[in-house]
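**Q** Sequence and computational prediction follow.
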Amino acid sequence: MVLDAYTYVFAIGSCFALLEAFNNGANDVANAWATSVSSRSVTYRQAMVLCTIFELTGALAVGARTASTIKNGIIPASAFGDNAGVQLLAFACASAGASIWVMWCTRNSAHVSSTYALVSSIAGVGVAAVGAKNVQWGWSDGSGLGAIFAGLCMAPFISACFGAIIFMIIKLSVHKRKNPLPWAVWTSPGFFLIAGTVCTLSIVYKGSPRLGLDKKPASYIVAVTLGTGFGLCALSALFFVPYVHAKVIKKDHTLKWWMIFQGPLLFKRPPPPDADTNTKSIVPDYAVIQETPAPDTDSIAKEKLGNASGDDIKAVPVAVDPHVDNEKGAIGLEYTHAQYQKLLKDATKRHHANLRLQKGPLGWAMRVLHVNKLGAGSIHETHNMIALVKRIPAQIVVALLYGTQYDIHTAQVGINNSPEGRRMERVYAHAPRYPNEVEHLYSFVQVITACTASFAHGANDVGNAVGVWAGMYAAWSTGSPSQAKAEVPMWQLGVTAAVICIGFITYGYNIMKVMGNKLTYHSPSRGSSMELGAAITILIFSQYKLPVSTSMCITGATVGVGLCNGTFRAVNWKRVGLLFFSWVMTVPIAGLLGGCLMALAVNAPHW
């Protein structure tokens, strides 16, 4: 009977642990890739593929390092004595508390840290299970709550410094030049050097014990790290530099992607005769613009928008402060709350209408849901039961594929004349736009930095997510509390990383649509600096087994790069404040959820 109870609790706890991993992907990973997608360096689909590859690689190579801190650093194994059941129940409640809170936040596009939600939930569970005195509140050799929560302040600041330093190097060496394009081309291998070195160092320095990397001498670490970094730098100089030289300097619009393998021969490739006069766009337009059309000031008073009760609502012209809302001081148009919500709903309806025109599985599913709407009456009415049965397969398809077709760029722009839209316009006005040809070059670099950031997330956050699951598995399989030195099974790391990727692919758009461009102006050169600064910070923390929030790191780096525009006005401080508020509130709420669940479970009547 005891084993049956253990199995029951382990099954429930495993579901919540995987749900927490799913939320981690939908929240933290989405925030990490929002920079690349917002900068238009990669599409959402490309981000999905690259995320899957590098999250798995980072998790399997480095990911177990922070798992021991989550599993035994907050509540020592000795606190449970010989009672494996209490430890198993504690980790199950911790996963439940964290996953419930983060899922609610993700569903409502509220950005929180899944790492600190889990840590706070474990702390709350510890108080309920073994008492506050047995919870490691202090530093505890770098694994206690004091060390973990120190990252709440240190990680964003350190990321901001790294991101700002990297972007200032780009700004001074490239953007400030009279002719920045050649400088951008010839200095680009340096970013491949940095990215390759950072990734390799994270693997070989205190690396995977399974590969024996944790016992290698310093000379081996230096040789492998620098060898890989300079090797990648040399490859980029041989193949990448000639390719972008022909594409952006010679303006060769006949160049194909596979010609990159011609390497230095591309320097001798003559530009086409119409290179300077061809109207075909050589590079995309990376300028972030307000894509929502502004309302007509002459006809807006005649436009009528119906609210839920059928009343007419009119947009009201209001005087706009020239120092606050725009530079012209023109008469603005203030939307009411009902109008603003209707505009958002109309945008969603247009998006769904476009999806219904597609020929793939998602288009079929959207058409089925549109045709088979629930009718009048209760759910048990015959026509509603039939519609519900028809909708179930379509709803499954939509849940799996809806995120792959979500228009992130349209969702990130602000509605004109709304408070958010005007705030974003003011922020963008303080950020200089650099030539598209230069930004196009850094879009390639940003792919590397985004992959580095995803690798860093896999190395850190997968260990955080798998820690409680590994503790539950050890207690269930052995019948005794999990030991501090117990090894995390490789299959658990792989499954957790896969679930994180699924969360990003299917649900990450909820966070991506409110991140990225709504913090500061984005472009590939800025985005690559943000991602590389965050990746370096995450890898430093993971080397010392300190769980840190990827969300906090990328947010800190974003603010740091935004300040490099030379003014505080280049950052949307209201959005930053909301993010910080959500981080702070995560600690007590997740702690209370986990602690209350544990208190109810431990003190429930039993026989």
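**A** That came through, no problem. Numbers count the residues shown, from 1 in each chain.

**Q** C-alpha from now on. contacts and neighbour counts both.
**A** Will do.

**Q** pull the longest helix from the chain.
**A** Scanning the chain for the longest helix, with DSSP state H as the assignment, gives helix 436-478.

**Q** now it, how far from the centre of its chain.
**A** Centroid separation between helix 436-478 and its chain, computed with CA atoms, centre = their mean, to the nearest Å, is 10 Å.

**Q** Leu563: neighbour count?
**A** Other residues near Leu563 number 18, with proximity taken as other CA atoms under 10 Å.

**Q** Which helix or strand lies directly C-terminal to the helix or strand hosting Gly494?
**A** Applying DSSP states H and E as the criterion places Gly494 in helix 490-507. Downstream of helix 490-507, the next assigned helix or strand under DSSP H and E is helix 509-512.

**Q** try this one side by side with the last:
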Amino acid sequence: MAKSALDKDLKKVVRIEHATQDLTRSLTAPGLLILFLIGAVALASLSVASGPLAYLVVIAAVIAAYMALSIGANDVANNMGPAVGSRALTMGSAIAIAAVCEAAGALIAGGDVVRTISRDLLRPDAALPAIHFVLVMSAALLAAAAWIHLATFLGAPVSTTHSVIGGVIGAGVAAAGVKMVVWPVIGTIAASWVVSPVMGGLIAAALLGFIKWRILFQKDKVAAARRWVPVMVALMASVFAMYLATKGLSRVWKAPVSLTLVLGAAAFAAAYFASQPWMQVRGRRMENRRKDVSALFTLPLICSAALLSFAHGANDVANAVGPLAAIVSTAATGETSPDRVELPFWILLIGAVGISLGLALFGPKLIRTVGEKITKMDAIRAFCVALSAGITVLVASALGLPISSTHTAIGAIFGVGYLREFLTNKGVPNPAVRPRTLFLEPEKLNKTPEQAIANFRKRERRKLVRRQHVLGIVAAWVISVPATAMLAGLFYAVMAAFAG
């Protein structure tokens, strides 16, 4: 009897412990968010001298922190989704690697796009008071953050760059009319809706096709892998060396074109010769199976995902802190003169921490969408997606074409998915066009009509890309700019009314 009572008491204690742990986990995210926002307020308060616009800078710092959280929750999934979907990384490992690389990229090389966000979109004249320029940028940030937050909740990867640009345009028009906006930028953005996913998809499909024909479709896959995997690894090293030189490190070091090409060639040679002995050792333990060949791409995939995260942190942190930098500059000088925008370390710190925290707390949903729900990933397909993203950015930059990293990555995923679907269904009859012999001359097939129909249905075309995600994602891309523009215009009107 005493033992039974003791067991009941112990079970109650265990239930209380579990309930306490669940409560602690549920309070962790709100607690971290509150601490982060308080930290942003403290940094802004300590870094900005007192003045008539100082309180607006503090408010803008909170909005920028919200924007950074939204970017981390949505945009980073493009880099880590394929790696998680292919099982090359666990969700926890992907978040840890991405958080470190994103923060490092933002703090070491971040801010090169601040000029575009804070200067190239708007040309405010002297008639626009400083306070209204501050309100324009604050409304743009808030609208973009709210839109990205909604897209993340709905599971749609959107371009954070396009979101903040739409916000700046909408608030600018609300403040001073259409003359305030540099409208050719809109044409560039619209072009990137097509250029980015198409280029990303074609390059990713070409890479996957090359690997399939040169390695996976060969009779001796091990020998083919020994020959071509070092070449693919070297290509990855070369592309990302040039990618970092032209994009990832452009704020701290601008390499000339000739030096960038030399770096790419040197990285190719170094990676090729370094991977040869590694490939020979792995090759001796491999079986002549696709699974074993696919495992060879796991380490290169992880490296490419980390490098993409570093470059993303360096470039896209400006989407969160670019308008804030313009606000701080205007508050300090009292003039709407974006030509003199600087990027203090405390502003970069808000962007870096916010992106990493947003990824850790809210990123898994979009990571699963990108990595698992569009098409099935393995290490080879995910490697092609990551390498395609780097190549697309390099090619587009060289040709002067507009590009979106989000659209490029999603386009690459669709590219490998549709190639797989095409190869899988090659030679399979289209169920929409049934051959006449199926019904009129089944005796020629040595089958009864019922057997012929059953056999035909077994061979119907497989769909390896989920079509419902195509329409949803494309719709979110198209409406990002007008949606954030309208939101920003509304937010500006409200803010201007309160500001008097």
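**A** Yep, that arrived. Please read these numbers as outputs of a predicted model, since none were measured by experiment.

**Q** The helix holding Gly494 of the first structure vs helix 436-478, what angle?
**A** Angle between the axes of helix 490-507 of the first structure and helix 436-478 is 130 degrees (criterion: axes from the mean of the first three to the mean of the last three CA atoms, to 10 degrees).

**Q** next one: helix 490-507 of the first structure to chain centre, how far?
**A** Averaging C-alpha coordinates over helix 490-507 of the first structure and over its chain gives two centres that are 14 Å apart (CA atoms, centre = their mean).

**Q** Please apply the same query to stretch 53-71 of the second structure.
**A** Remark: stretch 53-71 of the second structure is offset 22 Å from the chain centroid, using CA atoms, centre = their mean.

**Q** Tell me the residues of the first structure aligned with that stretch.
**A** Mapped onto the first structure using TM-score structural alignment, stretch 53-71 of the second structure spans residues 6-24.

**Q** And stretch 363-383 of the second structure, by the same measure?
**A** The alignment of stretch 363-383 of the second structure onto the first structure (TM-score structural alignment) covers residues 508-528.

**Q** I'd assumed Phe580 was in contact with His111 of the first structure.
**A** No. With contact defined as CA atoms under 8 Å, His111 of the first structure does not reach Phe580; the gap is 9.4 Å.

**Q** more neighbours, those two?
**A** Neighbour tally, His111 of the first structure and Phe580, criterion other CA under 10 Å: the higher count belongs to His111, 25 against 17.

**Q** Can you name the residues that contact Phe444 of the first structure?
**A** Taking CA atoms under 8 Å, 6 or more residues apart in numbering as the definition of contact, the neighbours of Phe444 of the first structure are Ser41.

**Q** What's the match for it in the second structure?
**A** By TM-score structural alignment, Phe444 of the first structure lines up with Leu299.

**Q** What of Ala223 of the first structure?
**A** Counting by TM-score structural alignment, which is the criterion used here, Ala223 of the first structure corresponds to Val262 in the second structure.

**Q** same thing with Cys564 of the first structure?
**A** For Cys564 of the first structure, the aligned position in the second structure is occupied by Leu419, per TM-score structural alignment.

**Q** Am I right that that match is in a helix?
**A** Yes. The assignment for Leu419 of the second structure, made by DSSP: H, G, I helix; E, B strand; the rest coil, places it in a helix.

**Q** list the buried ones in the helix holding Gly494 of the first structure?
**A** When burial is assessed from 16 or more other CA atoms under 10 Å, helix 490-507 of the first structure yields the following buried residues: 492-507.

**Q** What of stretch 363-372 of the first structure?
**A** Buried residues in stretch 363-372 of the first structure, counted by 16+ other CA under 10 Å: 363-369, 372.

**Q** Which member of those residues is positioned nearest Arg423 of the first structure?
**A** Taking CA to CA as the measure, Met366 is the one of those closest to Arg423 of the first structure, at 34.4 Å.

**Q** is it true that Val318 of the first structure lies in a helix?
**A** No. Assignment of Val318 of the first structure by three-state DSSP gives strand, placing it outside any helix.

**Q** quick one, helices of the stretch 101-250 of the first structure?
**A** All helices of the stretch 101-250 of the first structure, identified by DSSP state H, counting those that start in this stretch, fall at 114-130, 145-170, 180-187, 189-204, 218-235, 241-244.

**Q** Now these in TSV, please, with extra columns for distance to Ala601 of the first structure and mean neighbour count.
**A** Written out in TSV, the entries for those read as follows (distance: least, CA to CA, whole Å; neighbours: other CA atoms under 10 Å):
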stretch	distance to Ala601 of the first structure	mean neighbour count
helix 114-130	10	28
helix 145-170	24	21
helix 180-187	60	18
helix 189-204	40	22
helix 218-235	48	17
helix 241-244	61	25
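
**Q** I'm done for today, thanks for sticking with me.
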